[in-house]
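Trainee: Following is a predicted model, sequence given first.
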Amino acid sequence: MKVLYISVLFCFIKFVLSINVTLVGFLYSVDDSLSCISGKFNEYSKANNLGITLDTIFYTYKNSTADVENIQGFMQELTNKKEKSRYDMFLIDTIYNSNYINHFLNLYDYLPESITNLYKEGIATKTCIFDNKLTALPLYVDYGGLYYNELLLNKYNKTVPQTWDELIDTHNYIYYQESSIDPSLNKYSGLPKGEAGVAATLEFIHTFRDNKDDDFPEITSENAVNALKKMKEVKEKASDDVTFGLSQEELWSSIFGENKNYIFFRSWYIDDIYKPSTNGQREISLKFAPLPGNKPGISGSCVGGSNMSISKYLSKEKADAAVEVMKYLFNKEFQKYLVLNVKKISAMQSIYQDNEVCDVINCTIYGEMQGVVRPNNLAIDYEDYSNQLITQVRDYIIEGKTKKPEDVLTQIDDIRRIHYVEYSSISGIIIMVVVVIIFILLIFTYIFISIKRKRVQFKFLSFSYWCLYLIGTFLLVCSCFTHIGNIQNYSCYLRLFLITIGFTLSFIPFIIKITLNFPRRNTLINFIKKHENLTIIFFIALDVIIDILWIILDPPKTKVELIMYGPNFKICKSNNKIGTILTIILIIKALIILFVMFYLLLSEWNLVMYKSDITSITCALISTFINFTVYAIILFIHFNSRYVHNGFRCGIILVVCLSNLIVLVGSKITNIMFGNNKDNTYGPNINKFIDKTGCFNDNIEKELDFIDIDDIVDNKLVNKTPTTTTNKYKKNNNMKMNHYKNINNKNNSNNNTTTNTESTFYSSNSSFNNYLNTSTTSSNLTSSSANNNSSNL
């Protein structure tokens, strides 16, 4: 009794401590041949006291509504957030393994080399390695090849064809002899519908290599063109449109369900098939062989099968248990069991040197299959690639559309490649030429504003503000480089900062200057006047904060634009609505800046001293508004051409930068270089004024007000005798008005040109007159002293 109690307790403890590992997968076959996996491993686990139990869940056409074309969507459901902890291991088709590499463990870090080294040879393991990480191992492989009717070949004393020309000749000879005897005899079937058709196309191209050891030909090479021509020739000479394009299901259904007979057909390997004649059914003997080639000895076979992976979301205990499962399933003994008992082809090449295996299967064929893998590491979704490829090929081969094979292959190449705006393209050259022109203008502008005697032409802004404008323009132009070449995620981030900060630096200096000239004063304007640098920092910080929030919450990343019958290309796009909302916020912010500038410019339109600058800024503002509106609209428009998509965005930015430079500084540089050797446009004697007063140094904007005459005219020239009052503005407004009337009277007598210019400025400036009418302080200048000294200016 005590012994029984201990045994029960031991079994209970063992059950509690046992680790359950769940393997889930999707199988093309409808049989339950792989159900042996769990049984065999659990026996091994029990015999070795591993304490691990393997459960398997296989979805097939029998127990699932999932369609073969929707396997990828099916697997996405299994790897979503809710299901991550539900399944431990996955068995999926080789073509989908690359889609989920971020969910799988790197087996190089978990499996011993004694296991991984067994799969180094052969091509099947290439479907498992990405970025030098082993994300899976092939449990078994499928090969595409040629099934031939052994009975008919023996009857007419023919051999398995080694070239496509031999296949055409042999097929036609037997067909014309046998078709009169057997009406159910069908022609060659070689381009199935769906995914099998993709494999058949790649196989056919692979058979047109120049040498056996050559890699897969370039898809647009002459070899590929000849392969496509030969495929169409095979269809026209040895088949018809219907039979040549039968799906795999239709093909096998016609053989076993409709008692159809074939001489040759292409299919995935499912074992050699022999069926004796019974109940009126003919005898069937179909054997598998490599596909013919363009030359004898050169063949091609697309590699399929199922790869096994381990989820990376497991606990260490579960991960170690899953590793033990893989150690067992991928050792040589279990692989032999799959080959001998389950009729699966192993990816372990050394197994085809085992005498026991070679007694059952033709090791020569499977050990030397000239395999080719489908491009499962594309930057685009594989299902989109597959659907477009087979559509293009069937349009040319079966549908008979008037296309050249070169055009078909170019379109196929466009499907799998990611194209971009090349620097050598017409669009790239135009963009680079405009960029160079803008850079030259920026350099010239900086040189001229650095020369103090020439800086009077640029007096509207201080030297530091002009530098900020040039930096902003430079950043906007640099954003165009993120549209050329192979853009990456960091290109999207960089573009965001360059455009937002560049726009701010290009316009904020002007809006601050115009605000300071605004005739009315309020708290905001006074704050800006006292804290100009802080205002600039605020706007830049606002841009940076919005950009960082965008990158954190909904980062703009490269996404491939799939273009039907055209080149694919990358764009920068956010995945969620947050990116769209932040885009709208930045657009509104920019529009507010432009509208505020426009309002302030209208308020100061009659400011004579800056009349030309205000006119130039207004023209630049209108041009910017129009281009910016167009830019904001095209941000939400989809284009099918990479040149149009990137060209519009770059073009608008370059037009804004170039037109603003020409309007704002072009005339000033022209006046300096080709003018009448005068350094200003504001008055004939202004140079003397500059020389005597030392005005227009780097800090002049903080020293001048341009409203009170004392800020423009040196006090020594106006009144050498200080007033006896302590208040600078002692006289009332009437005296001040009389003072400026006297100045106007002297202007009418044309005694002095400088006085005329100055008085015209004050008499024409409505803002200044308003100031005089509302002023509550008195001037320290008397009318007599002003009249006596104004002619000395």
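Mentor: Structure's in. What do you need?
Trainee: alpha carbons only for contacts and neighbour counts from here, please
Mentor: OK.
Trainee: hey, where'd the helices end up in the stretch 101-250 of the chain?
Mentor: In the stretch 101-250 of the chain, helices defined by DSSP state H, counting those that start in this stretch lie at 113-116, 150-155, 164-178, 195-206, 222-238, 241-244, 248-256, listed in chain order.
Trainee: and the residue nearest the centre of the chain, helix, strand or coil?
Mentor: Centroid-nearest residue in the chain, with Cα atoms, centre = their mean: residue 558, separated by 2.3 Å. At residue 558 the chain is in strand, as set by DSSP: H, G, I helix; E, B strand; the rest coil.
Trainee: Got another one to weigh against that:
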Amino acid sequence: MNLYYIILIIILYTQICKGEKVKLKAIALSYQDSGEIFNFMTYEFNKYAKANNLDMELFLNLYTSKNSSLLVNNYGTSLEYLMNKGLTDYDLYFYDIMYTKRYSSYLEDLRDWLPEDHLELYSSGVASQFCKNGDKWVGLPAHVLYDVLYCNMNLLNKYNKNIPKTWNELLKIGKDIRQYEKFNNNLIIYNGLFPDYETSLCSAHEFIYSFRNTKESPFPDYTSKEVIDALNMLRNLKDELSDNDIFKSQESETLNSLFSQNNLFIKFWLLPTNPVYKVIPLVGNKEGVSGSTIGGTNIGINKFISDSRKRLAAKALQFMTSKEIQKKILLKLKSVSAIHSLYDDEEVCAAIDCELIKNIQPIARPNPKIVSYDLYSEKFRKYISDFLYEDKSAPDILNKIENIEKIYEINITSPLAGIIIFVLVIISLLMILFTLPFLFIKKYKPYFRFLSTDFWIFVLFGLVLHLIVILINYGELTKTKCQLRYILWLFGFTFYFIPLFHSFIENFPKERKYLIINRNYKYLFLIFFILIDIILSKLYLSLSTTPEIKFIENGKNYRVCKLYINNYGKYLYLVSLIEKGLIVIAMLILAFHEWNIWKILKDVRSITVAILIDIFLYALYIFMISINITHYIAFYLFYSLIILIFVLSNYAIIYGVRIIRILTNNDADILFIEALSKNSLDLESSSNEMFPSNYI
């Protein structure tokens, strides 16, 4: 081909590529049927991009309740399904503000892509309550929603009533006008707005918030008097001014009723409506204190797209959340913006009631830390429904609401079971500590001849490590505590059993040559098993283990240490059990062969009894963790008592009984000890007839 034509083709191809627009894609899930705001933003951006030759175009994929049943059934999961796959199909996400925390790991930190002065437009207003996860800005609001109170001025003026300033005033005015209008069966005095979906959480949440003591007070604790008073007032409003059906009315029904005049007080989202209604902020328990749950939609940038697309997506996001576009939305669509400074703009205030918006006291929806928002909302709404329609008491319901998120723990001050176990552990530790000196008293040495003094100390140290495992369960159960608990179990087992194991080997009949372990290197023997524990510990620490939260339906949640989180952890745990199990089996085999050796007869039989008890306790522990224990105190008690019984039974059978013999010293024991001290006995060659078997 002629070189001229090749160059011409290259130039033409370059020009074609140069003129091709970048297509940005956004997805929006809207409870509203039209998604008018999102379409308006998309249209305005594309008009701006074309006018400024940006060679980019934004395409919006809009799902509403009309075209997607999936949206109605599960909004949160629907969008997260796309995000969680790490797909690059969409550059921008429009998402409900209640899912900010849930989606934050899939979204870019806007501080990396937007100018600081643009973020400052929102940082002084309510946006920081629902656009940030920690310090990370994961979205900016396309619009916000506030609940307000619509007051029928015709009815209020007709009966010479003022606009209420508190819930008590609203209750009194409502009761009076209901009496005056007793023949008007269609009149709605107060609607409550508690449909069987998310809006009912918003209604309850803001109502509780309106009962805080002052305007500056934080959200009250669920078990406080303020919240109990709030729920009781809410039920009074329903019983005195409304009924179950009205309180449960759908938002669409409430919206339709706003276009009639047959309502006195209607609570609903701030929208342009019938001029017969005076719109005011929701009232509160005290004048000047109110609350309104924030609704709305954020825009975020997909974390998984390329940096070049992130830059373009940031341009689109910056434009749609700019002061100019937000002002247009305010003026044309009467939709509320989160840019607080707009409500000082004369043009804006000529079109909407800026003072109304300034006086609203917004509160973000709950931000659960340990459960998903959907689960929290579902349970919260169920309990509020039980209170309103099933005559449950406010304290009981609030206790259940608090328990949705609360994790119960054992402390040394509560509950009583925790105090008792703590005292028993301390007593056990002191008992071990105070009986330790008997090992160093020369005349009592024969009582402890089965082990050397240092190995007796190791045995007692192993029991102490087991007791520390119980103490670790006090307070918040963390990843570190779970890891430490496993490590203490490994080393506690080794320090307790290996000295006894070595003594069994050391006392094994010499004529049986098939035991090839060298008896003389006892420290090397111990160190070998300690090295195994160190290796297992280091492997276990490499696992990303976290405590598992056991969620108890209508009960008290608590944390447990998950034994393993994957096959690697499972195999590691099994290796640990097999290694410890083989040691126990080997000890039982040696005990069988040494059962009638007089020199260690008592020791072998008592240790065998202790081992059999230990096997039973381990089996009991495995059974305990395999069943579903629904009460945190019961779980802690079973766990702690198993370990405590293990420690005390082994201490009593192997060590404590020797202390008792010392303290109840009889003449026969003294003669025996004196004989030993004079080396008049050769224990290696002693026969069973030389001394009664009830000695040591």
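Mentor: That came through, no problem. The model shown is predicted, which means the values in this text are computed figures rather than measured ones.
Trainee: after superposition, how close is the lengthiest strand in the second structure to the first structure?
Mentor: Determined from DSSP state E, the single longest strand within the second structure is strand 140-152. On superposition with the first structure, the mean distance recorded for strand 140-152 of the second structure (mean Cα distance after the TM-score superposition for the first structure) is 2.2 Å.
Trainee: I'd like to check the angle between that strand and helix 198-209, please.
Mentor: With axes from the mean of the first three to the mean of the last three Cα atoms, to 10 degrees as the basis, strand 140-152 of the second structure and helix 198-209 are set at 70 degrees to each other.
Trainee: Please name every helix or strand in contact with strand 140-152 of the second structure.
Mentor: Strand 140-152 of the second structure is packed against strand 263-269, strand 277-281, strand 292-301, with contacts defined by 3 or more Cα pairs under 8 Å, 6 or more residues apart in numbering; DSSP states H and E.
Trainee: Let me know the helix or strand that the counterpart of residue 417 of the second structure in the first structure is in.
Mentor: Residue 417 of the second structure is assigned residue 427 in the first structure as its aligned equivalent, the criterion being TM-score structural alignment. Using DSSP states H and E, residue 427 of the first structure falls within helix 426-450.
Trainee: Could you do residue 11 of the first structure as well?
Mentor: Per DSSP H and E, residue 11 of the first structure falls inside helix 2-17.
Trainee: helix or strand right after that helix?
Mentor: Where DSSP H and E defines the elements, the next helix or strand beyond helix 2-17 of the first structure is strand 19-26.
Trainee: how big's the offset between that following strand and the second structure?
Mentor: When the second structure is overlaid, strand 19-26 of the first structure sits 3.2 Å from its aligned residues on average, using mean Cα distance after the TM-score superposition for the first structure.
Trainee: ok, residues contacting that strand?
Mentor: Outside of strand 19-26 of the first structure, the residues within contact range by Cα atoms under 8 Å, 6 or more residues apart in numbering are 51-60, 71, 87-93, 318, 321-322.
Trainee: now the angle between strand 19-26 and whichever helix or strand comes after it, please.
Mentor: The first helix or strand that comes after strand 19-26 of the first structure along the chain, using DSSP H and E, is helix 36-47. Between helix 36-47 of the first structure and strand 19-26, the angle comes out at 170 degrees (the same axes, to 10 degrees).
Trainee: What are the buried residues along the helix or strand following helix 36-47 of the first structure?
Mentor: If you walk from helix 36-47 of the first structure toward the C-terminus, the next helix or strand you reach (DSSP H and E) is strand 52-59. Residues 52, 53, 54, 55, 56, 58, 59 are the ones in strand 52-59 of the first structure that count as buried (16 or more other Cα atoms under 10 Å).
Trainee: Serialize those residues to JSON lines and add fields for distance to residue 639 of the first structure.
Mentor: Converted to JSON lines, these look like this (distance: Cα to Cα, whole Å):
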{"residue": "52", "distance to residue 639 of the first structure": "55"}
{"residue": "53", "distance to residue 639 of the first structure": "54"}
{"residue": "54", "distance to residue 639 of the first structure": "51"}
{"residue": "55", "distance to residue 639 of the first structure": "49"}
{"residue": "56", "distance to residue 639 of the first structure": "47"}
{"residue": "58", "distance to residue 639 of the first structure": "43"}
{"residue": "59", "distance to residue 639 of the first structure": "40"}
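Trainee: quick one: the strands in the second structure?
Mentor: Under the criterion DSSP E, the second structure contains strands at 22-30, 56-64, 92-96, 132-133, 136-137, 140-152, 188-190, 263-269, 277-281, 292-301, 362-363, 407-408, 548-550, 557-560.
Trainee: want to throw those into TSV with distance to residue 395 of the second structure?
Mentor: Listed next are the strands of the second structure as TSV, based on distance: least, Cα to Cα, whole Å:
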stretch	distance to residue 395 of the second structure
strand 22-30	36
strand 56-64	39
strand 92-96	32
strand 132-133	32
strand 136-137	37
strand 140-152	26
strand 188-190	25
strand 263-269	26
strand 277-281	28
strand 292-301	23
strand 362-363	23
strand 407-408	18
strand 548-550	24
strand 557-560	18
